[in-house]
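J.: pasting a predicted model and its sequence here:
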Amino acid sequence: MKRLLALLTALLLCLPLCAFAGEKCVIDLISDPEAEYAFREGAELLEVGFPALEGCDGFILRCGGAAMLVDCGTNVQAANVAAMLDAMGIDTVQHAFNSHPHNDHITGFEFLPEHITLERFYITFPDDWNSTMRSAMQHIRQKNIPWETVEDGYVFTLGGATATVIQRPKKSFATNDRSAMLMVRYGQRSLLLSADVELGAQNELLRNPPEGGLKADILKYPHHGVAKAGWNFFAQIAPEVCIATSKLKQISDTVKDCKKKGVPLYSTAHTPLLLRTDGEIWVLEEMPLPQSGE
């Protein structure tokens, strides 16, 4: 009997995660440009823009007339964030959020062009955490941008969508594992922006999961795809699609891992992506833009 149970367990672990998934909710126009879809008539859409930021994080959320900028890459690549904001017709960002104070996530906020207004800046670490944070906060103060510190459980509202902070800042963790994820929900659909959490934080999240769990339709892969997403952590999320911000050839282990699990993995290193949802389906497509900073 023990041998039989062990064999069944091994077989289950070999099955792609998608084998346990229900009806697919992501219309993938990258793999199938001719795929047909229809949003609910008159539905408000949540849009999520992924600028081309190689090895950096920066994401744009918009719903109900409110916009949120989650991280902003480096000083060099902030122009690509600005280009996507312009393409989406956004010149005012109500919520500018930093997941953690590393150069490839926060420095770009200092280099956004003057025509883009940040109404409020949100941090998840002490404002003097390191030199990178101190530089960013000096800029925020010089620009007289209101700011505040938020923590695990804080909820941002954009129209009918929400973005909830998930953070496990244990004292023993390095900065990446202390970084703040965001669970974005709209209607029945969900997206997990997993910042740079590595195995320490992933395991802590399994021991102490957030209210509502970790399940998400789409996963922004941890730490640009460089860090491993542990099997149990990935299984709890059970994503239909993954997105990484590194070149795929630089994260071959992650590529192999997603392929093994039967989950498509896309890179935003050089091609911006756009996600849209009406709360019932996601539509994923490329959004080519003029780029700088390559």
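T.: Structure received.
J.: going by C-alpha atoms from here, please, whenever you check contacts or count neighbours.
T.: Noted.
J.: okay, now the spatially closest residue to H95 that is not a sequence neighbour: neighbour count?
T.: The spatial neighbour of H95 that comes closest, neighbours along the chain excluded (C-alpha to C-alpha, 6 or more residues apart in numbering), is M68 at 4.6 Å. A total of 25 residues lie near M68 under the criterion other C-alpha atoms under 10 Å.
J.: tell me the SS of M68?
T.: strand (DSSP: H, G, I helix; E, B strand; the rest coil).
J.: isn't it up against Q94?
T.: Yes - judged on C-alpha atoms under 8 Å, M68 makes contact with Q94 at a distance of 6.0 Å.
J.: and here's the other structure:
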Amino acid sequence: MRIIENLILALLLALSTTACGGEGQSAPSAAPAEGALEVHYIDVGQADSALILCGGESMLIDGGNVADSSLVVSYLADQGVDSLDYVVCTHAHEDHVGGLSGPLSQYPAEHVLAPVTEYDTKAFQNFLKYTRQQGLEVTSPSPGDTWTVGDASVTVLGPQKAYEDTNNTSIVLRLDYGETSFLFTGDAERDAEADMLEAGAALQADVLKVGHHGSNTSTSYPFLREVAPEYAVISVGEGNDYGHPHEETMSRLRDADVTVYRTDLQGHIVATSDGESISFAVQKNAGVPTNPTQGAQADHYIGNINSKVFHRPDCSGLPAERNQVEFANRTDAVNAGYTPCGRCKP
């Protein structure tokens, strides 16, 4: 079985040029200039992967799903990566750890980090296998741990405690380069966010990698106020089954006047810092609206008592009158636990 698994992985990696190197699929920029930091948010669909390059050193945070392994390997090759100083699995879910096996099988690594050292899935076991084939062991960092990637410094901010929910075990990292900063949150949800706030973690950052693909379970108002980002990046798959990014999260980002970048709309996204300012380059659709307002507010909204969805009063999907409840404004509907209709987008 192990021989078969290795042959399958080798075949996937051999096809990586086709998977990621075709027309329109290249990264929006090449390796960083001397004296610069680059953060690459790799488009791995409904998953997460980011590559940090600075001063000839590199850190890979997550690798997408198992099926993204060859894409990530090809992306690293396009950036001239020949080794990985740090490989970070933020948490053990397949859409974060699955694609790390390819890079670990192709590139020598110095340090491999994850919040746990055992997890009973094939994706995580393969992650462990390729780590150990390099003579390394997975280590679990603690809040306050620091290291450097070139001239950039990395600080662990979470998880602050043990959690049953795997999302909340996500390693949360703050990356500082000169006067600029980036925050990587994995899939950390509100409980983990609240614990970081209570611990007084240094959360303020210029760029926020939005938690859990823009789910409404993350990026709470208190957390967003503390981070106070100028920019946000959402790693999310086009037309995904989860409805990510959720409108509640996008509304909070609009309220905070945050400029949003999205992999589902813009492909690979690269943020470049010179230590004083940050610029962005995207693979496609540079001018696409990434967080448009939902139009003028209606004078009232109609909720469906059964589905807990609320609508504009002119929506074609209104429920039968006996199942309707009226809200004076959008805020009242959201506070009552209702979610916006995907058709009329109230």
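T.: Received, thanks. Not measured: the values here are computed from a predicted model.
J.: show me what T9 of the first structure aligns to in the second structure.
T.: Under the alignment (TM-score structural alignment), T9 of the first structure maps onto nothing in the second structure.
J.: any idea how far T9 of the first structure lies from P210 of the first structure?
T.: Computed with C-alpha to C-alpha, to the nearest Å, the distance linking T9 of the first structure and P210 of the first structure is 27 Å.
J.: who's more crowded, the two?
T.: Neighbours were counted for T9 of the first structure and for P210 using other C-alpha under 10 Å; P210 has more, 17 against 11.
J.: what number of residues lie near the closest residue to the more buried one other than its chain neighbours?
T.: Closest residue to P210 of the first structure apart from its sequence neighbours, by C-alpha to C-alpha, 6+ apart: I166 at 6.8 Å. I166 of the first structure: 26 surrounding residues under other C-alpha under 10 Å.
J.: what do you get for S172 of the first structure?
T.: For S172 of the first structure, the count of nearby residues is 9 (other C-alpha under 10 Å).
J.: tell me who's in contact with the aligned partner of I166 of the first structure in the second structure.
T.: When the second structure is aligned by TM-score structural alignment, I166 of the first structure is paired with L157. L157 of the second structure is in contact with 142-144, 171-174, 196, 201-203, counting by C-alpha atoms under 8 Å, 6 or more residues apart in numbering.
J.: contact partners for the counterpart of H224 of the first structure in the second structure?
T.: Mapped onto the second structure by TM-score structural alignment, H224 of the first structure lines up with H213. Counting by C-alpha under 8 Å, 6+ apart, H213 of the second structure touches 46-47, 187, 234-236, 244-245.
J.: same thing but at 7 Å, please
T.: Going by C-alpha atoms under 7 Å, 6 or more residues apart in numbering, H213 of the second structure touches 234-236, 244-245.
J.: separation between it and R252 of the second structure?
T.: Separation of H213 of the second structure from R252 of the second structure (C-alpha to C-alpha): 14 Å.
J.: same thing with V138 of the second structure?
T.: For V138 of the second structure, the distance to R252 of the second structure - C-alpha to C-alpha - is 36 Å.
J.: between the two, which has more neighbouring residues?
T.: Taking neighbours as other C-alpha under 10 Å, V138 of the second structure and R252 compare with V138 leading, 20 against 17.
J.: that one and R330 of the second structure, how far apart?
T.: In terms of C-alpha to C-alpha, V138 of the second structure sits 47 Å off from R330 of the second structure.
J.: the residue nearest to H95 of the first structure maps to what in the second structure?
T.: Superposed on the second structure with TM-score structural alignment, M68 of the first structure falls opposite M59.
J.: surely that match touches D82?
T.: No - contact criterion C-alpha atoms under 7 Å: M59 of the second structure and D82 do not qualify, at 11.8 Å.
J.: quickly find the element holding H96 of the second structure.
T.: Here H96 of the second structure, judged by DSSP states H and E, is contained in helix 94-97.
J.: what's that helix aligned against in the first structure?
T.: Counting by TM-score structural alignment, helix 94-97 of the second structure sits on residues 103-106 of the first structure.
J.: before we move on, the earlier item: tell me which other helices or strands the next helix or strand after the helix holding H96 of the second structure touches.
T.: For helix 94-97 of the second structure, the following helix or strand on the C-terminal side (DSSP H and E) is helix 101-106. Here helix 101-106 of the second structure touches helix 69-78, helix 122-133, going by 3 or more C-alpha pairs under 7 Å, 6 or more residues apart in numbering; DSSP states H and E.
J.: ok, average deviation of helix 101-106 of the second structure from the first structure?
T.: Superposing on the first structure and averaging over aligned pairs (mean C-alpha distance after the TM-score superposition for the first structure), helix 101-106 of the second structure comes out at 4.0 Å.
J.: picking up where we left off before, which residues touch the match of M68 of the first structure?
T.: 51-53, 84-87.
J.: which residues in the second structure form helices?
T.: 2-14, 16-20, 69-78, 94-97, 101-106, 122-133, 190-198, 221-227, 247-255, 263-266, 330-335 (DSSP state H).
J.: mean per-residue distance, the third one versus the first structure.
T.: The one in question is helix 69-78 of the second structure. So helix 69-78 of the second structure averages 2.1 Å relative to the first structure (mean C-alpha distance after the TM-score superposition for the first structure).
J.: residues in the first structure aligned with that helix?
T.: Aligned by TM-score structural alignment, helix 69-78 of the second structure falls on residues 78-87 of the first structure.
J.: how far away is the closest residue to D274 of the second structure other than its chain neighbours from G99 of the second structure?
T.: With sequence-adjacent residues excluded and distances taken as C-alpha to C-alpha, 6+ apart, D274 of the second structure is closest to A36, at 4.9 Å. Separation of A36 of the second structure from G99 of the second structure (C-alpha to C-alpha): 27 Å.
J.: who has more neighbours out of these two?
T.: G99 (31 against 19).
J.: which residues sit in contact with that one?
T.: Neighbouring residues of G99 of the second structure by C-alpha under 7 Å, 6+ apart: 63-69.
J.: so which of those residues is the most crowded?
T.: In terms of neighbour count, G63 stands highest of these at 34 neighbours, by other C-alpha under 10 Å.
J.: which ones are touching that one?
T.: Contacts of G63 of the second structure by C-alpha under 7 Å, 6+ apart are 48-49, 69, 72, 96-100.
J.: and with 6 Å instead?
T.: 49, 96-97, 99-100 (C-alpha atoms under 6 Å, 6 or more residues apart in numbering).
J.: let me know the distance separating it from P143 of the second structure.
T.: Distance, G63 of the second structure to P143 of the second structure, using C-alpha to C-alpha: 22 Å.
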